[in-house]
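> This is a predicted model, with the sequence first.
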Amino acid sequence: MSQLRGVWKSLLVGGLVALLAGASLGPTQAQEALERIKAQKTARIGLSNFAPTSFVGADGEVTGVSPELAKAFLKSVGADNVEGVVGEFGSLIGGLEAGRFDMIAVAMQIQPKRCEQIAFGDPELQFLQGFVVKTGNPLDLRSFKDIATNPNARLGLLTGAGQIRFADVAGIGKDRQVLFPDFEKAVAGLQAGRVEAVTGAGIALKHIVLTLGQPDVEFAELEVQPSDENGKPVIAVAGMGFRKADNDLREAWNAWFHQARQSGEALKIVTPFGIAESDIPGLDVTAASICP
């Protein structure tokens, strides 16, 4: 069974995670992506340390919901060697466009602005937003509006995260949006008093709180989910990211994923990461229904 080789280095002093791609894909990009992957039997996936959707395990291997799904798909098209390219979340779209890897496998939220830059596969996850707050939730923060209307509340977000859009729509000023490269640093910022809440996908935040095991922070369910520009509550969905030119690879992923959903293979792959069937959107929810 082919193994996913995780590539990982220590955090730099400035908090950056180095992209470990080595050389870009170079001239072979002119070749159809799927054809190249089949011929070379090798593929690269870009991701962040973002459990449980993608992370580096104790054994140094890259794993998580999206990498494991990507590995199964790539094996089905003959890629016996899959390399993980680990970087900051905010750098992934740029890394994909620069040819450092073939696809993004980090359960990235599908949003119209991102659709302008890259193409998304049909979504593999849906999730509600949540907060991490200090134990007892001293400011009683249970919605994005709660933060917008409390001048003493600052919100921690990941650089490039989809929740920035929700914060903007809710009216949280940029001076009260504090960006971090990853959730570990964001929660450390919460503990240090730099922010009063950290937001993200509930499944990721619950995993972070459980893993940290720190008594001074807790996960807070939101009473009201964030709204879009039209005032409608948003249930976020996430998918694999592809270069727009690589339509062949994206279509192959969609075909494989739909078959894996129907056969139960996809659910079997993601269940070990705490994902239930209710966390996977219906087959009628497609990237095309979200992207303009």
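Done, it's in. Numbering: from 1, shown residues only.
> contacts, neighbours, all on C-alpha from now
Will do.
> the strands in the chain, which residues?
4-5, 42-47, 55-56, 62-63, 81-86, 103-109, 119-120, 125-127, 129-134, 155-158, 177-180, 197-201, 217-221, 236-242 (DSSP state E).
> take the one below as the second:
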Amino acid sequence: MSPEPSAVYRGGDPVAEVLRSGFAESFHRGSVAVVDSTGAPVASVGDAASPVFPRSAVKPVLAVAMLRAGWKPANSAQLAISSASHHGEPIHLEQVEAILAGAGLGDDALQCPPDLPGDPASRRAVIAAGGEARRAYMTCSGKHSAMLATCVANGWDTATYREFDHPLQKLAASVVEELTGEPIAATGVDGCGVPVFAVSLTGLARASSRLVEAAEGTEERAVADAMRAHPRLVEGTGRTDARAMEAVPGLLAKFGAEGVHLLAAPGAGAVAVKIDDGAGRASMPVALRAFTTLGGLTVPESAKRAVEDLIRPDMWGGRLRTLL
């Protein structure tokens, strides 16, 4: 089990390696927290008790906060994009622009950095058409557009929605503490400019479990259902989280920068992973392996091949192997 919490994350244990022709050429260390369907810890690897920045993995919790504040998305697709780290495909841009239009706002109200689409085909299409970087293309624009719509719904200032003392961010912090079951250890600025709150992997796993176990009609369940109904909006076509949610019924998946990954499924509990070197390539394989061996996830026969491909991804002729 994880040691007593520290004020800072202490790093984890070896959790994955990359093999090439039977030779181990790279290693990843990290930590894992596994909880059951009640949110109680059942297993851990490394340091699952000390705080980490969840980065974009916390977006579903932030979406819960926005619903509680009175944001009323027009449909589940808009709710899914609010939890997304998307890649700027047309299906993503459509939902971001619809949220902004519904709030009477435009692209210029967004305060995330301008970017080109992360999806290669979409990026090529934009460049070929003479287009330029836009805030709406940025991977966090769904969250930002929903934050702005929440501010409009409440009469809050839209120019300062990223500030720590803004009513929206104060509410977000309180919901993070509620669903993780622990106080925020530190507050920083995420890559897109909004606050990011440090909590433990155990707390993040607990929050994920609470989303999928929530009763129908709750904000938590609404977010989980929207993400699972629109997996390609949550990340992108053919992307890791989308593939996992499409393969395993009921699975909720959300990655975050710097090697963070959360998985949860009703009745099975949840897993939170942090890869110490920040490599996203190892986070899903480790999370899925932990969920199936240390946690309660049962993979249906029809999904086993797809799940195994996610656990043991090809690395340009090499093969990643988990060490759990």
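Right, received. Where do you want to start? As the structure is a computational prediction, the values presented were derived from the model and not from experiment.
> care to give me the TM-score?
After superposition, the two chains reach a TM-score (TM-score structural alignment, normalised by the length of the first structure) of 0.34; 162 aligned residues with a C-alpha RMSD of 6.1 Å.
> ok so, going back, between the strands of the first structure, which one is nearest to residue 248 of the first structure?
Closest approach to residue 248 of the first structure among these (C-alpha to C-alpha): strand 236-242, 10.0 Å.
> Packing partners of that closest one?
strand 103-109, strand 119-120, strand 125-127 (3 or more C-alpha pairs under 8 Å, 6 or more residues apart in numbering; DSSP states H and E).
> And that strand, what's buried?
236-242 (16 or more other C-alpha atoms under 10 Å).
> what angle sits between it and strand 103-109?
With axes from the mean of the first three to the mean of the last three C-alpha atoms, to 10 degrees as the basis, strand 236-242 of the first structure and strand 103-109 are set at 160 degrees to each other.
> ok and strand 236-242 of the first structure relative to strand 197-201, angle-wise?
Angle of strand 236-242 of the first structure versus strand 197-201, following the same axes, to 10 degrees, is 60 degrees.
> For residue 184 of the first structure, which of the helices and strands packed on strand 236-242 of the first structure is the nearest?
The nearest among these, by C-alpha to C-alpha, is strand 103-109 at 16.4 Å.
> Can you check what angle separates that closest one from strand 81-86?
Using the same axes, to 10 degrees: strand 103-109 of the first structure against strand 81-86 is 50 degrees.
> so what secondary structure elements neighbour strand 103-109 of the first structure?
Going by 3+ C-alpha pairs under 8 Å, 6+ apart, strand 103-109 of the first structure lies up against strand 42-47, helix 65-76, helix 92-97, strand 236-242.
> let's see it at 6 Å
When contacts are defined as 3 or more C-alpha pairs under 6 Å, 6 or more residues apart in numbering; DSSP states H and E, strand 103-109 of the first structure sits against strand 42-47, helix 65-76, strand 236-242.
> Same list (these) but as CSV, adding distance to residue 170 of the first structure.
Converted to CSV, those look like this (distance: least, C-alpha to C-alpha, whole Å):
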stretch, distance to residue 170 of the first structure
strand 42-47, 28
helix 65-76, 29
strand 236-242, 16
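> Show me the one of the ones you listed that comes nearest residue 186 of the first structure.
Taking these one by one with C-alpha to C-alpha, strand 42-47 is closest: 18.3 Å.
> The closest one to strand 236-242, inter-axis angle?
Using the same axes, to 10 degrees: strand 42-47 of the first structure against strand 236-242 is 140 degrees.
> List the buried residues in strand 42-47 of the first structure.
Neighbour-count burial for strand 42-47 of the first structure flags 42-47 (criterion: 16+ other C-alpha under 10 Å).
> nearest to residue 144 of the first structure, of the residues you listed?
Taking C-alpha to C-alpha as the measure, residue 144 of the first structure sits nearest to residue 47 out of the buried residues of strand 42-47 of the first structure, at 27.0 Å.
> Neighbours of the nearest residue to residue 5 of the first structure once chain neighbours are set aside, how many?
Using C-alpha to C-alpha, 6 or more residues apart in numbering and skipping the chain neighbours, the partner closest in space to residue 5 of the first structure is residue 83 (5.1 Å). Using other C-alpha atoms under 10 Å, residue 83 of the first structure has 21 other residues around it.
> same check, this time on residue 91 of the second structure
Per other C-alpha under 10 Å, the neighbour tally for residue 91 of the second structure reads 16.
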